[in-house]
Every structure is written in C-alpha cells, then in structure tokens.
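Novice: Sequence isn't available, so here's the structure alone:
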C-alpha cells in the first residue's frame, strides 16, 4: 500500500466514523480483483444515516482532492456505493449488510487493521 492509498483510506474511514458508522472492514482485493484495490465497508442504522455518511465521505474526500466518479444508492439509502481512484466504499443499512454479506465473498485473509486509522466504532 502506498502513502496515497493509506491517506485516502484514512480520510474515508474518518469521515464515516464522524457520522457514527460502525462495523468497519477494509479489504485489500488487489490480488483477486481487476476492478479495484480496496473495499471499505461500513454500516449505518437507517437510511438517513447512510446518506449522511456518504455525504460526509464525499465532502471530506473532495476537500482532499479525491474524485468520486461513480455514486449510487442515495435514492434508497440501503446500500450506497462510492468509487474513487482504486477504492470502492460500500455504506450499508444494517439489514442490507447482513443480506449481501460482502465480507464473506471477498475476505479471504485480505482484511486490513482498521484500528491503525484511529477508528473507534469499528465493530
């Protein structure tokens, strides 16, 4: 992981944490995926919170010079996807996260230590 990746991940995680997201997972999928290098996955308790989390990620990311070129899911707030550079952010309503269970599809020992970014609510 280069410094730019680490900084982008840190900005995104801290934005999510600021809006009280929880159950953070950061997956390095660079060796098993051609679409991206990292997945950041987190949860919110309701649709309003997931949209607020996504808005915070966009605001903070843009201030740091990140370009988000794909955004979807704002209409329902159940599963919001944001794509920037080599990171895809998945912000789930807690019920949707259980249904889709992305971690079990992609985990395969690729999880990064979220605590290194100072995230309080990672579980």
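Specialist: Alright, I've got the coordinates. Keep in mind the model is a prediction, meaning the values are calculated, not measured.
Novice: make it CA atoms for all contacts and neighbour counts henceforth
Specialist: Will do.
Novice: ok, and for the helix or strand encompassing residue 96, which residues are buried?
Specialist: Assessed by DSSP states H and E, residue 96 sits inside helix 94-100. Within helix 94-100, the residues that qualify as buried are 94, 97, counting by 16 or more other CA atoms under 10 Å.
Novice: packing partners for that helix?
Specialist: Helix 94-100 is packed against strand 38-44, with contacts defined by 3 or more CA pairs under 8 Å, 6 or more residues apart in numbering; DSSP states H and E.
Novice: helices and strands around whatever helix or strand comes next after the strand it packs on, which ones?
Specialist: Using DSSP H and E, the helix or strand that follows strand 38-44 in sequence is helix 47-63. For helix 47-63, the packing partners by 3+ CA pairs under 8 Å, 6+ apart come out as helix 3-18, strand 38-44, strand 79-84, strand 87-93.
Novice: got another, please set it beside the one above:
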C-alpha cells in the first residue's frame, strides 16, 4: 500500500480551488495541534455552483489518483462543503459561513501555509481577525 502524501494533496486541492476562482485559500498545518488530520484546506466560494465546482473538481482529480474521501458533509448545503480524506480535510465555504465560523481563529495555533502558486485573493488580507 502506497503512503499518501497529504501535504502534496493539500497543495493540489488549493490549486484546484484557485483554478476555479476561489479566494483566500489557505492550508493549515494542524499536526501537533489536533489528531483530526494533518492539514485543513480552507477556501471561499461565492455561490453554490462555485462550491459544487470546487468540491467536484477536487474529488475528480483525487479519484483519478485512486484517493477517495472517507466522509463528505454538506452535500446538500449551499454554503459549506467538507471533504475528509483522513490526513486532509477540505472546507469550501461561502464568505458569510467562513466569517461566522472563523476556522482560522479556532485553529490559531496551526501554521498557515499560503502556497505561492495561488493567484486569487480577496481585498481582505488576514482571515484571522
């Protein structure tokens, strides 16, 4: 059985979100902070179709690599989708939900990784406030 490189998957998920015009995509390195996963990918999408496109895009690319989610939540939600791959949990959120739940603040002891390849940022630069 091949060991999964969750960091590389997190980067790939962030790239896919970026390609689909998500904004403020970050990766939180939560190793040492919680046993839930190694990384969270958190991104903002502005509509239900965009949330769907990002989520389905990630699932499609990962499935092509024979990587299947352990759990998915929010499939019927118009504002928040969660895809759990074990070592990586991906959150695709509407702006209001992201602001309301403030996952970056909740996991403030995690290291933030902002891949330099990402192009799309909102005018708001620090999601921790």
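Specialist: All right, it came through fine. What you see is a predicted model; the values in this text were computed from it and never measured.
Novice: Superposed, how do the two chains score by TM?
Specialist: Once superposed, the chains reach a TM-score of 0.88 (TM-score structural alignment, normalised by the length of structure 1), with 120 aligned residues with a CA RMSD of 1.8 Å.
Novice: circling back: and the helix holding residue 96 of structure 1 against structure 2, how far off on average?
Specialist: Mean deviation of helix 94-100 of structure 1 relative to structure 2 after superposition (mean CA distance after the TM-score superposition for structure 1): 0.7 Å.
Novice: want to throw the helices and strands packed on helix 47-63 of structure 1 into TSV with distance to residue 51 of structure 1 and mean neighbour count?
Specialist: Putting these into TSV (distance: least, CA to CA, whole Å; neighbours: other CA atoms under 10 Å) gives the following:
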stretch	distance to residue 51 of structure 1	mean neighbour count
helix 3-18	11	18
strand 38-44	9	25
strand 79-84	8	20
strand 87-93	8	24
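Novice: Tell me which of those approaches residue 119 of structure 1 most closely.
Specialist: Nearest to residue 119 of structure 1 among the helices and strands packed on helix 47-63 of structure 1 is helix 3-18 (6.5 Å), distances taken as CA to CA.
Novice: and the direction of the closest one versus that of strand 38-44, what angle?
Specialist: Angle of helix 3-18 of structure 1 versus strand 38-44, following axes from the mean of the first three to the mean of the last three CA atoms, to 10 degrees, is 10 degrees.
Novice: any idea how far residue 106 of structure 2 lies from residue 36 of structure 2?
Specialist: Separation of residue 106 of structure 2 from residue 36 of structure 2 (CA to CA, to the nearest Å): 14 Å.
Novice: between those two, who's got more neighbours?
Specialist: residue 36 (14 against 10; other CA atoms under 10 Å).
Novice: which residues does the more buried one contact?
Specialist: 86, 87 (CA atoms under 8 Å, 6 or more residues apart in numbering).
Novice: ok, it to residue 84 of structure 2 distance?
Specialist: In terms of CA to CA, residue 36 of structure 2 sits 10 Å off from residue 84 of structure 2.
Novice: got it, and residue 121 of structure 2?
Specialist: Taking CA to CA, one finds residue 121 of structure 2 at 24 Å from residue 84 of structure 2.
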